[in-house]
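Asks: A predicted structure for the sequence below; I have some questions about it.
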Amino acid sequence: MVIIQNLHKKFGKNQVLKGVDLEITDGGIFAVLGPNGSGKTTLIKSILGMVIPNKGYISVLGENIKNNSGYRHKIDYLPQIANFPNNLKVIELIKMIKDLRRPSNKDQHLIKLFKLDPFIDKKLGNLSGGTKQKVNLVLTFMFDSPLIVLDEPTTGLDPISLIGLKTLIQTEKEKGKTILITSHIMSFVEEVSDEIVFLLDGKIYFKGPISKLKTQTGQPDFELAIASLLTNNYV
């Protein structure tokens, strides 16, 4: 699904990615974790073609992404910050995105799942941050791409919407899709993820299931196991 070899990225004098090697297989939920400045955002944006690496190889869905933008149509991406035109209504934005990409009838189900019906004719500039995040989720999941990338998907969600998001993620996984998630909410990561990828200082320090991480660090608790990676640099 995603193959990364010897990936390097530098911003000025700051070396953000330092020879990353990573393979994400077809199907499953993978959480990309790491402290601020670890390189996880740069890694995700490199996969999406939003950042051009200085060195290395990336293939997505069997395609080398270098000088190739076509593969992006097979990815559904939820950005961390929902930046929408304030003067558009919710329904107008949904229609515009459908017109730009391809026809879809999943939006009605998603609108009901996230209880957006009362807001459908309201302008985006008048919505709360949590409601904008629900709109963001509708735009992400209303297509049927094999790869889904979710950057901090729980931001601003109320408990009911969070349950809906978890159900939605599991439903997409059952269809054989691959889902990449970044999140600072460890309880959410532990509940939904099949594997985690932990970055620190531009390098991968762990890849595998959470049970393996607990065994490797000698910690029965997931958050304590992550803390051990940070303090002891387990490999």
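Replies: Looks like it arrived, so ask away. Numbers count the residues shown, from 1 in each chain.

Asks: alpha carbons only for contacts and neighbour counts from here, please
Replies: Noted.

Asks: which parts of the helix ranked longest in the chain are buried?
Replies: Secondary structure of the chain per DSSP state H: the longest helix is helix 159-174. Judged by neighbour count using 16 or more other C-alpha atoms under 10 Å, the buried positions of helix 159-174 are 161, 162, 165, 168, 169, 170, 172, 173.

Asks: quick one: which of the residues you listed is nearest residue 235?
Replies: Lowest distance from residue 235 to these (C-alpha to C-alpha) belongs to residue 173, with 28.1 Å.

Asks: give the contact list for the closest one.
Replies: 27, 28, 29, 179 (C-alpha atoms under 8 Å, 6 or more residues apart in numbering).

Asks: Can you verify my assumption that the third one contacts residue 179?
Replies: This points to residue 29. Yes. If you go by C-alpha atoms under 8 Å, residue 29 and residue 179 touch, sitting 4.8 Å apart.

Asks: Can you tell me what sits against stretch 10-19?
Replies: Residues contacting stretch 10-19 (C-alpha under 8 Å, 6+ apart): 5-9, 37-39, 42-43, 53-54, 56, 201-203.

Asks: Quick check: which element contains residue 37?
Replies: Residue 37 is part of no helix or strand, with elements assigned from DSSP states H and E.

Asks: another structure for you, compare them:
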Amino acid sequence: MGEAALHTDQLTKRFGRLTAVDSLDLTVNAGEVFGFLGPNGAGKSTTIRMVLGLVRPTSGRAWVFGDDAADVASAHDRLAHVPADVALWPQLTGAETLELLGRIGPGVDVAYRDELVRRFDLDLSRPAGTYSTGNRQKVALVAAFATRAPLLILDEPTSGLDPLMEREFRNAVREARDRGQAVFLSSHQLAEVEAVCDRVGILRAGRLVDVASIAQLRKLRRTEVEAVFTGRPPNLGAVAGIDGLETATNDDGHLRMRFTLTGRPADALRALADADVDQIAVREPSLEEIFLAYYGDDVR
């Protein structure tokens, strides 16, 4: 696989009595999309700030393609970064901003940048001070994806994007991987990470709980279902993937069932389709709920 794009060894950051990142050992390989997943406040952004040299670790080290991240100039020659909250120069137009960002980075594929501008539907003629949050995010993403940097570090990069632009973002991530770039994607959105990543590091309360493939990550997904039946209910107890089945009778005499569905939903959907379903509600728990249910209080 060659030299790691990003590597950390016992990387730790404490703010007073608070340990934001605790003994983080992580390796991101060249040419892979690595998801850094965890609920808000887990320590993801603090980790990124240490890798970028914006925050000094309390202990431990980080390397970018073998260069110590503490050597900020050298490390930044190999990476491009999109922060969670993008701030631009308000008097510069979008075009001027992209030109400036291109000159201070490791080089730009200008033709690809122009293509991305079209795909992200970005008006470069306006001053950045007039841009919405989503448009500021688009400028930063176009600048990062168009760079020749071998490592892209993206911190909650789609927070201001609509669904169509999220699709373009995912396409651009895949294209970066196809060009051999490494992508380090920090997010709390399970679906986003699942769609584009090869591997995922799961962070909770500053500690790395697990490093998993996407196939392993999918096992964490579960859906809560509640259905009300007017006639004879299905035999859901025999359906694969259903756990925690509860039944009760409503005031109108109709039977109500609640259950948790994991894995493929096909068998459960077939069983429900054959019954007289009067009402159905489906809820996907938050990522934090999934983590708490899966890991409990054990973060080791």
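Replies: That came in fine, so what should we check first? Here the structure is a predicted model, which is why all the values come from computation and not from measurement.

Asks: picking up where we left off before, quick check: of the buried residues of helix 159-174 of the first structure, which lies closest to residue 108 of the first structure?
Replies: Relative to residue 108 of the first structure, the closest of these is residue 168; by C-alpha to C-alpha it sits at 14.0 Å.

Asks: what residue of the second structure takes the place of that closest one?
Replies: Aligning on TM-score structural alignment places residue 168 of the first structure opposite residue 172 in the second structure.

Asks: residues in contact with the closest residue to its match other than its chain neighbours?
Replies: Closest residue to residue 172 of the second structure apart from its sequence neighbours, by C-alpha to C-alpha, 6 or more residues apart in numbering: residue 145 at 6.9 Å. Applying C-alpha under 8 Å, 6+ apart to residue 145 of the second structure gives the contacts 113, 152, 172, 173, 176.

Asks: With residue 186 of the second structure instead?
Replies: 35, 36, 37, 44, 45, 153, 154, 155, 156, 157.

Asks: Tell me the counterpart of the third one in the first structure.
Replies: The equivalent of residue 37 of the second structure in the first structure is residue 33 (alignment by TM-score structural alignment).

Asks: Help me confirm that that match comes into contact with residue 201.
Replies: No. Under the criterion of C-alpha under 8 Å, residue 33 of the first structure is not in contact with residue 201, lying 11.9 Å apart.

Asks: Between these two, point out the one with more neighbours.
Replies: The residue with more neighbours, out of residue 33 of the first structure and residue 201, is residue 33; 24 against 17, by other C-alpha atoms under 10 Å.

Asks: Now do that one against residue 186 of the first structure, distance only.
Replies: 9 Å (C-alpha to C-alpha, to the nearest Å).

Asks: What ranges does the first structure have for its helices?
Replies: According to DSSP H, the helices that the first structure contains are 40-47, 90-100, 107-113, 129-141, 159-174, 186-192, 210-217, 222-232.

Asks: once aligned to the second structure, how far is the longest helix of the first structure on average?
Replies: By mean C-alpha distance after the TM-score superposition for the first structure, the fitted helix 159-174 of the first structure averages 1.1 Å away from its aligned residues in the second structure.

Asks: so how far is that helix from its chain's centroid?
Replies: 14 Å (C-alpha atoms, centre = their mean, to the nearest Å).

Asks: Kindly report the same for stretch 27-40 of the first structure.
Replies: That offset, for stretch 27-40 of the first structure, works out to 9 Å (C-alpha atoms, centre = their mean).

Asks: How about stretch 11-22 of the first structure?
Replies: For stretch 11-22 of the first structure - counting by C-alpha atoms, centre = their mean - the centre lies 20 Å from the chain centre.

Asks: Provide the aligned range in the second structure for that stretch.
Replies: On the second structure, the counterpart of stretch 11-22 of the first structure by TM-score structural alignment is residues 15-26.

Asks: residues contacting the spatially most central residue of the first structure?
Replies: What sits nearest the mean C-alpha location of the first structure, by C-alpha atoms, centre = their mean, is residue 150, with 2.3 Å. The contact partners of residue 150 of the first structure, taken as C-alpha under 8 Å, 6+ apart, are 77, 78, 79, 80, 179, 180, 181, 182.

Asks: Likewise for residue 1 of the first structure?
Replies: 23, 24, 25, 26, 59, 60, 61, 62, 178 are the contacts of residue 1 of the first structure under C-alpha under 8 Å, 6+ apart.

Asks: Do I have it right that the first one meets residue 4?
Replies: Translated: residue 23 of the first structure. Yes. Using C-alpha under 8 Å, residue 23 of the first structure is in contact with residue 4, at 6.2 Å.

Asks: out of the two, which sits in the busier spot?
Replies: Remark: of residue 23 of the first structure and residue 4, residue 4 carries more neighbours, 19 against 13, as counted by other C-alpha under 10 Å.

Asks: Enumerate every residue touching the more buried one.
Replies: Listed by C-alpha under 8 Å, 6+ apart, the contact set of residue 4 of the first structure reads 20, 21, 22, 23, 56, 57, 58, 59.

Asks: Go again with 10 Å.
Replies: Contact partners of residue 4 of the first structure, counting by C-alpha atoms under 10 Å, 6 or more residues apart in numbering, are 19-24, 43, 46-47, 56-60.

Asks: Could you work out the most separated pair of those residues?
Replies: Farthest-apart pair in these is 19 and 60; separation 17.9 Å (C-alpha to C-alpha).
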